[in-house]
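Asks: have a look; sequence and predicted model below, questions after that.
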Amino acid sequence: MSAMSNSNFSRRSIFRAAAGMAAAGTLAACGSNNGRGGGSGGSGSGTPLTQYFHAYGEAGTEQALKRYAAAYKKANVSTNWITGNNFESALFAALLTSKAPDVFEFHPQLQLVKSGQVADLTDLIDPVKSDFNPNDIKSHTVDGKIYGIRMIDDPQFFYYRKSMLEKAKVDVPTTLDELIEAAAKLTTSKVKGVFLGNDFSAIQNPIIWSAGADTINEKNEIAYHTDGVVEGLKKLRTLWTSGNVLIDAPTDFWDPSSLNQGLCAIQWGGMWSMPAMQKALGDDLGIFPFPKIGSAGKLSVYNGGWSIFVNAKGKNVEAAKEYVKWLWIDQTQYQEDWATSYGFHIPPRTSIANKADKLKSGLPAEGVKLFTDYGHFDNIAYDQTMQTAFADVIASSVRKNGNPEAALDTCDKKVNVELKKLFG
């Protein structure tokens, strides 16, 4: 497994709205770079289909996807493997053109459903629905219909060097206060105590959940604006300015290099990095969930991941659905390969997860347990615009010295406009 290039955009970043795309209706603003380079033809005959994937960091992933596509003989499937940090803008710009992909990976987003951009895949999933993690069904369901098939679940948590914590006599933190204290004790002239990603946007959802709050609630109202979240933002500001945080790392949180190379003692990251970290650090590696914030706090784990969608506005919707069913429903050996042969991911299907021996013992099994005990899934209604608005809160009140309450008030206005668009 190789490290991602520095320019590569994380597929699991919480702040996935690199360009702040909102609804399909406003996607034209995403720029002219449509990222349609790097296509690779399939070996099938018949209907030509194009699929869009962002460049995964683990070695062998591009070859694997193209190998799966080449094994499908009912269509000629070509793969656009989009490198750099512009996957979202490339995808959304392409969806507005005649060169739009037939199949693409993304995250469940209500505005894609409301704008008619993604096809209803209920008929494909129904026969195996009970085999999927119920949360992965729920996060893709709108009015009883399922849009998109989960390919991988990607829990995110903290990794740490056991030897460094032992030497500094630091216990594994269970509260944000303890994390701040640990960062101070672990920082030396050569090592920073903790790495939370270069701009802290990677932890923007966990700080909400760890404060005992939520992004938006069951009634589709703002649920993140609480005293606990305000407290968390203030504490993160303290951490940001403490001198005990790795800020300008050569690669971001999705890459294991910072911990592997000894730049920090604790690093936020995803389960996908575990094989590379284990190879580098052996048994000197532990994991823990995002710690509690404030009196209402709860440990939390963000479950990122990617899903496959069919472009409902494409020229070959039925052929695309057939291909998606073949690969992501029928070909369970490819699904297991995709989840466990490159980085580690949790297969969304129970039958495949139960066979995934690599995840059954040691640290991978601990990762699965954290995912099970503390995991939070995507809310299909908490869209790009809302995520961008909350990322602005972190920019103004953590990286800069703005007032968290004022920043959240500004965020509320943007989020309420978006909620009104989606729900009236």
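Replies: Alright, I've got the coordinates. Keep in mind it's a predicted model, so treat the numbers as computed, not measured.

Asks: switch to C-alpha atoms for all contacts and neighbour counts from now on
Replies: Fine.

Asks: do a quick rundown of the strands in this structure.
Replies: 39-40, 47-54, 75-82, 103-106, 141-142, 145-146, 149-160, 192-195, 264-270, 286-288, 301-310, 375-376 (DSSP state E).

Asks: now do the helices in the stretch 51-200 of the chain.
Replies: 61-70, 87-95, 110-114, 122-125, 134-138, 162-167, 176-186 (DSSP state H, counting those that start in this stretch).

Asks: looking at those helices, spot the one closest to residue 420.
Replies: Distance to residue 420, taken as CA to CA, is lowest for helix 110-114 among the helices of the stretch 51-200 of the chain, at 12.0 Å.

Asks: name the residues of the closest one that are buried.
Replies: 110, 111, 112, 113 (16 or more other CA atoms under 10 Å).

Asks: included below, for side-by-side comparison, is a second structure:
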Amino acid sequence: MRRGIIRNAAAVTLVTALALSAVACSSSTPPAAGGDAELELWTFLDPNSADDPRGAALKEIVEEYNAQSDGTTVTVRSINYAKIDAEVIKATASGQGPDLLNVYSNQLPMHVAAKTVQPITEYAQPALDALGDDFLFPIDGVTFDGEIMAMPWEIRAWLLWYRADLLEAAGVEVPTTLDEVGEAAAALQKTGVTGLGVGFSNAGLGASFMEKFVPFTWGNGGEILDGGDAVFDDAAGVATMQQFIDWKSQGAFGDEVLSMGADEILNGVKAGTIAMAIEGSFRVAAARSGEGVGDNLQTAPIPSDDAATPLQTPVAGQTLTVGTNATDTDAAWDFIEFYTSATSQEKFAAAGVLPVLSSVYESPAVTALPNADELNSWLDYIRDYGRPNPVSENFSELSDSLVTGAQQVVFQGADPAETLTRVADAYNAQ
């Protein structure tokens, strides 16, 4: 395996006064004579969720902003992560798009192409210049045609999740290689749980499966995209598909994973019906919030064939953008600065989210957290083995097609090479 570093990439990054709108909103209310502005933020996070600590952090940050703001009020509209991008594109086309939009870095190229967000270079560049090396990731990842289009507020990596209590009860050791993952999962499957939760559902456009396919293909020496073209239809991609075939034959998971996406895996880990999974760092806190879970959920770098060297992990993150329909960009940026400040980053760290500011990891508020060591271990994994997650304007469609192909290969016996070639050719023909 090749040791990875965080690289610049053209589409990768890592960033009630609170009211939830039930209908599509209009763009920002123009400032009144007194300078007041009403802004709406569209995000996948739910500030009223009792299960996701990130939602609680969002709520606290927005409430604090509104309390200290001189005339600007931000309200939040929460939309499911699998639907938000399409809703924003549709709303913006009719002039009803949000003032502020949370965009996952994987989806940013699509929003730039759809013109749902506007450049923020004049605001972001001075702030980034002032931050200097304190900002952990290069801004090239959110820069298109020389314009900064988003401000990152979170970093994420993918990890091996395991329920330590379930492994202990089954007498299974924590796996350190991919072969051991299969052996451990097969043993756990015999206890009545899903040994390894792999999302083979098309839910969320197949993102859950793609999150595994990417690092495994890298580990086999391959790539996903090259210059925008799909190139996974080679020996490396076939070897990755064979890994899933072998795990299925070994009994690491059963047909139940065909109905699993990221949400189902999260819920299964919380409920104790899934013993292991490869999931993101950003959802660990939500999984631990389940009754009886807590520290029973542990994480480790994704194993490779070599116990001493983990797989490279895809690195991505959430960002804040200014919507195309926003009219008060000064007010919108003021909120973005507050949202990405060290104080706000500390709140997200407490929710199990990796901050984008290096100094935050050393702040008293973060070093005092019970998960401080874990946050730093995730950051070390990213620094040593992180690679930008491959993305493109149509990456979601590719994920959806690829998981459909994987269903046919792993569960119906389709030929891996032929299936991958068909998916890649269809994508490249777009």
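Replies: Right, received. Where do you want to start? Being a predicted model, the structure only gives us computed values, none of them experimental.

Asks: returning to what we had before: now render the buried residues of helix 110-114 of structure 1 as TSV, adding distance to residue 397 of structure 1.
Replies: What follows is those, written out as TSV (distance: CA to CA, whole Å):
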residue	distance to residue 397 of structure 1
110	28
111	28
112	31
113	33
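
Asks: need the longest helix for structure 2.
Replies: helix 395-412 (DSSP state H).

Asks: now for it, which elements pack on it?
Replies: helix 207-219, helix 235-250, helix 416-428 (3 or more CA pairs under 8 Å, 6 or more residues apart in numbering; DSSP states H and E).

Asks: just name the most buried of those helices.
Replies: helix 207-219 (a mean of 23; mean count of other CA atoms under 10 Å).

Asks: what lines up with residue 150 of structure 2 in structure 1?
Replies: With TM-score structural alignment as the criterion, residue 150 of structure 2 lines up with residue 148 in structure 1.

Asks: residues contacting its match?
Replies: 108, 118, 119, 120, 121, 140, 307, 308, 309, 310 (CA atoms under 8 Å, 6 or more residues apart in numbering).

Asks: let me have the residues you listed in a markdown table, adding distance to residue 336 of structure 1 as columns.
Replies: What follows is those, written out as a markdown table (distance: CA to CA, whole Å):
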| residue | distance to residue 336 of structure 1 |
| --- | --- |
| 108 | 22 |
| 118 | 25 |
| 119 | 25 |
| 120 | 24 |
| 121 | 21 |
| 140 | 21 |
| 307 | 15 |
| 308 | 15 |
| 309 | 19 |
| 310 | 21 |
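
Asks: could you turn the buried ones of those into a PyMOL selection?
Replies: Those of these that count as buried under 16+ other CA under 10 Å are selected in PyMOL with:
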select buried, resi 108+118+119+120+121+140+307+308+309+310
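
Asks: ok, the contacts of residue 148 of structure 1 in structure 2, which still hold?
Replies: With the contact criterion set to both residues aligned by TM-score structural alignment, their matches' CA atoms under 8 Å, these that also touch in structure 2 are 120, 121, 140, 307, 308, 309, 310.

Asks: residue 350 of structure 1: which of the residues you listed is nearest?
Replies: residue 307 (16.3 Å).

Asks: does the closest one touch residue 108 like I think?
Replies: Yes - using CA atoms under 8 Å, residue 307 of structure 1 is in contact with residue 108, at 7.3 Å.
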